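>>> got a sequence here, can you build the structure:
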Amino acid sequence: MNFARSPRIAAGLTAAVSLIALHASPALAFDPTGSDVADAFLNLLDAEDGTVESYGSVDGSGGTVTISDIVVTKDGDDDGRVTIATTTLTDGAVQDDGRLKLGSLALENLQLTADDGGMSLARLSVTDLLLPSAKEMGADTPPVGPGYKTLEATSIEILNEDGKLANVARISSSIDAMDGDLPTGGQFSVTGATVDVKQLQSEETKTLTDLGYETLTVDLAGSGKWDPDAATLVISEMKIDAKDAASLSLSLSLGGVTREVITELNAKSDKPEEAMALLQNVTIENAKIRLDDASLTGRVLDQEAKKAGVETPQYVAGLTGSLPLMLGMLQNKELEGQVAQAVTQYLTTPGSLELKAAPSAPVPLSQIMGTAMLAPQMIPQILSVGITANQ
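Okay, the predicted model is just below:
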């Protein structure tokens, strides 16, 4: 089992969710339970460098199998351990190809410990789950694609060796529609991810502390829909909302996203250069990026003004006064005027800043990349970029 060695949030959450899909050893290192469904699940937890050390009772009734007190240890590491108080497998069936299909999976009171920290979560629940076989997981190229319909994790805590580093109230994800084995619609959210800034050791977190943030709470949300027949991909929302700081949101519409493109991208996920080549004929139809301030801009301006030894209004006036010179590189007088006006409004009275790209016809990514190398100042014109503030 690959235990998370880093106390970072992403590593910890990945470790929790990956309990349901790990590199499995084909041989059972635990005593068979008498239930094919329970054995298949435990076999996926029993990995090459980890062992299902023990479990409590295994009860089956009416299509539900409940396993209590699972303990998974990391070979050669006395501190590496995962415990799951209760595991509930509903409507399970081991298929002819060795895959385990579940109507639902619920893990309650999961604890992961390691020598540099650990994590815990109150509950992880997944519906319409299809887990790969041990043979598939042991292959160099395991199956690609979602194996679930909905996923929710609640009350997550991330620890380092000094104590609690972060907690997350809720993580949810859903696959709302499918085209064969490919998802065509879905959404996700992370709610109440609170980080103790003082516990993090980096230049970025020192900057946050200097700005007056002892903790930072972030919500994430995203949703999208792919129409394989029309070859369009619409990301209707991708938002990061940092409380008492700022929120950043993105929406995007792409064309030329065919079944072949998606299939090839999945196949070349470990070859980024080849994957980029597949995007040459994908087009941008429109895009929007919006920044909404919630005190972060004012904090930064106050801090920089203090460093310069001037009052904040004077510092802002100096910044906005230099905009015409800085914007000359755009070589587009109309856009220069828009940017100067919007940025001046935003810095003077921080509210929102919105950038839109609305070309009259879809623009291929190959054209954008070529323009970026030869004449980057032309990109705003190609994409018909506009900018507004406080609207």
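>>> every contact and neighbour count from this point should use C-alpha atoms.
OK.
>>> all helices of this structure, in order?
9-17, 36-45, 134-138, 203-210, 259-267, 272-277, 296-308, 312-321, 323-326, 333-348, 365-374, 379-382 (DSSP state H).
>>> just put those in a markdown table and tack on mean neighbour count and distance to residue 232.
Shown next, in a markdown table, are the helices of the chain (neighbours: other Cα atoms under 10 Å; distance: least, Cα to Cα, whole Å):
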| stretch | mean neighbour count | distance to residue 232 |
| --- | --- | --- |
| helix 9-17 | 18 | 30 |
| helix 36-45 | 22 | 37 |
| helix 134-138 | 19 | 31 |
| helix 203-210 | 14 | 37 |
| helix 259-267 | 15 | 10 |
| helix 272-277 | 13 | 18 |
| helix 296-308 | 16 | 36 |
| helix 312-321 | 15 | 40 |
| helix 323-326 | 13 | 37 |
| helix 333-348 | 17 | 29 |
| helix 365-374 | 14 | 14 |
| helix 379-382 | 17 | 20 |
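>>> to compare against the first, here's another:
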Amino acid sequence: MTIHPPLLKKLALSVVLVVLPLSAAQALEANAVADRLKALLAGQGMDVSWTKVTETGPRIVLEGASLKLANEPATSLIGDVTLDEISEVNGGYRIGKVTLPTYALAQSGLNIDISGAQLTGLSLPPEGSTDPLASIMLYETAELGTVSVRRADKQLFSMNDLHVQITAPKDGAPLAFSGAAEKFSADLMSAVEDTEARKVVEALGYNTVNGTFEMAGTWQPVDGRMGLTQYDITIENAGRLGLTFDLAGYTPDFIKAMQEMQKKMAQQPAGADNSAQGLAMLGLMQQLTFNAATIRFDDDSLTGKVLEYVARQQGAKPEDIATQTKAVVPFLMAQLNNADLTKNVSEAVNAYLDDPKSIEIAAAPASPVPFALLAAGAMTAPQELPKTLGVTVTANQVAE
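As a prediction, this is how the structure comes out:
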């Protein structure tokens, strides 16, 4: 199960590179735990290895730990990893605390430096377990002190104090998760390579942006109901972009099938035809059902800056650009042949441009919509999708 962005998944999972017994005398158990760990991580597309295990009192140190991610040719050296408070639980294992040193990953031409990585309450279910979460390595908390992403000698992105909390499902209640990053910073002038795009970034005054991140949600393994109730990215002096969604069918079996499909695709040689796997992946997606989703933007001066930029380019005033935009929207919406939605969108855009506070697009169908129906509609009658999904747009509404 993935409950946070792709980078977060890889960083958090890389913390669990070590599970070994409390005593060197327990060699048989050590091998069993290590084999179980490798099997679980392999299912997540991660190949781990180590060179030596040492014991100092209640602490185990895995020396020379390394990690190789699927689709990446390079193996990354993690270094010495420590663990504490190992116990056997229902044939599996629980690791009270796993701590990593400062280390680096190389991926897709980027260098990712990580420090302060730690997991608590990591569970390794036994092989053959009937628990629906057996293929998922759950933890209670995850922390990353700092993350830095560089390309050559340019730092593109940094993040501080990322933390995630997970409450396992119990007595019919769903799994609950939440997380936040106290600060991130992105150098857009270094990250953006297109010359024209760089000019826009500079004109808007966003050479470097700073912000925060928050997320929260629930997941019910029994029926695969996944609800992302918060996914907010806030950028200082720009605004906050928020996403939510509610879908069903994201079951442990679905997750396992997706992992197997990704593993097969990763094993294909470079340049191989993955069309068959791609079609199979689309087939898996048909098991999902769409319930609702929202995209919301709360303005903090970005809208005004964009209007001023476009006005300078055209030798006009910002209010003239706003008026032109209001006039164009009805013509663009007319292509959908949906008078009610056209009126709704036009009114919302007009209200937002007159007083930029917030604008939200919501999709709330009268009944759940299978992804198969959405895919078919997108190919045969895309103009009908807004009706199928129950799309509405509102402006300057207070967030619930």
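>>> TM value for the aligned chains?
TM-score of the superposed chains, computed with TM-score structural alignment, normalised by the length of the first structure, equals 0.72; 352 aligned residues with a Cα RMSD of 4.4 Å.
>>> that older thread, so which of the helices of the first structure is nearest residue 243 of the first structure?
helix 296-308 (9.6 Å; Cα to Cα).
>>> which residue numbers in the second structure does that closest one align to?
Helix 296-308 of the first structure corresponds to residues 302-314 in the second structure, going by TM-score structural alignment.
>>> rewinding a little: nearest to residue 239 of the first structure, out of the helices of the first structure?
Nearest to residue 239 of the first structure among those is helix 296-308 (16.5 Å), distances taken as Cα to Cα.
>>> superposed on the second structure, what's the mean shift for that closest one?
Helix 296-308 of the first structure, aligned to the second structure and superposed, deviates on average by 1.4 Å (mean Cα distance after the TM-score superposition for the first structure).
>>> wait, residue 106 of the first structure touches residue 122, no?
No - at 10.4 Å, residue 106 of the first structure does not count as touching residue 122 under the criterion of Cα atoms under 8 Å.
>>> quick revisit: mind putting the helices of the first structure into JSON lines with distance to residue 165 of the first structure?
What follows is the helices of the first structure, written out as JSON lines (distance: least, Cα to Cα, whole Å):
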{"stretch": "helix 9-17", "distance to residue 165 of the first structure": "8"}
{"stretch": "helix 36-45", "distance to residue 165 of the first structure": "26"}
{"stretch": "helix 134-138", "distance to residue 165 of the first structure": "32"}
{"stretch": "helix 203-210", "distance to residue 165 of the first structure": "13"}
{"stretch": "helix 259-267", "distance to residue 165 of the first structure": "34"}
{"stretch": "helix 272-277", "distance to residue 165 of the first structure": "33"}
{"stretch": "helix 296-308", "distance to residue 165 of the first structure": "22"}
{"stretch": "helix 312-321", "distance to residue 165 of the first structure": "34"}
{"stretch": "helix 323-326", "distance to residue 165 of the first structure": "41"}
{"stretch": "helix 333-348", "distance to residue 165 of the first structure": "33"}
{"stretch": "helix 365-374", "distance to residue 165 of the first structure": "40"}
{"stretch": "helix 379-382", "distance to residue 165 of the first structure": "42"}
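>>> between the ones you listed, which one is nearest to residue 226 of the first structure?
Nearest of the helices of the first structure to residue 226 of the first structure, taken as Cα to Cα: helix 259-267 at 9.8 Å.
>>> residue 184 of the first structure: what's it in contact with?
Shown in contact with residue 184 of the first structure (Cα atoms under 8 Å, 6 or more residues apart in numbering): 175, 176, 177, 178, 225, 226, 227, 228.
>>> where strands are concerned, which of those count?
Among the contacts of residue 184 of the first structure, the members found in strands (DSSP state E) are 175, 176, 177, 178, 225, 226, 227.
>>> which of these has the most neighbours?
Each of those was scored by neighbours using other Cα atoms under 10 Å; the highest score is residue 226's, at 25 neighbours.
>>> any idea how far the aligned residue in the second structure for it is from residue 284 of the second structure?
Under the alignment (TM-score structural alignment), residue 226 of the first structure pairs with residue 219 of the second structure. Going from residue 219 of the second structure to residue 284 of the second structure by Cα to Cα, to the nearest Å gives 19 Å.
>>> ok, and the closest non-adjacent residue to the aligned partner of residue 342 of the second structure in the first structure?
Alignment note (TM-score structural alignment): residue 342 of the second structure maps to residue 336 of the first structure. Leaving aside its sequence neighbours, residue 336 of the first structure sits nearest to residue 327 (Cα to Cα, 6 or more residues apart in numbering; 5.9 Å).
>>> what's the match for the one you found in the second structure?
Using TM-score structural alignment, residue 327 of the first structure sits opposite residue 333 in the second structure.
>>> what about its match, how many residues nearby?
Residue 333 of the second structure has 16 nearby residues by other Cα under 10 Å.
>>> ok, it touching residue 342?
Yes - Residue 333 of the second structure lies in contact with residue 342 (Cα under 8 Å); the separation is 5.4 Å.
>>> separation between residue 374 of the first structure and residue 385 of the first structure?
To residue 385 of the first structure, residue 374 of the first structure is 19 Å away according to Cα to Cα.
>>> how about residue 123 of the first structure?
45 Å.
>>> now residue 195 of the first structure
Separation of residue 195 of the first structure from residue 385 of the first structure (Cα to Cα) stands at 36 Å.
>>> now residue 292 of the first structure
Distance of residue 292 of the first structure to residue 385 of the first structure, given as Cα to Cα: 19 Å.
>>> how about residue 51 of the first structure?
Here residue 51 of the first structure is placed at a distance of 56 Å from residue 385 of the first structure (Cα to Cα).
>>> more neighbours: which of those two?
residue 51 (22 against 18).
>>> now check the first structure for the residue matching residue 104 of the second structure.
Checking TM-score structural alignment: residue 104 of the second structure goes with residue 112.
>>> count the neighbours of its match for me.
Residue 112 of the first structure has 24 neighbours, counted by other Cα under 10 Å.
>>> give the contact list for it.
By Cα under 8 Å, 6+ apart, the neighbours of residue 112 of the first structure are 16, 80, 81, 82, 83, 118, 119, 120.
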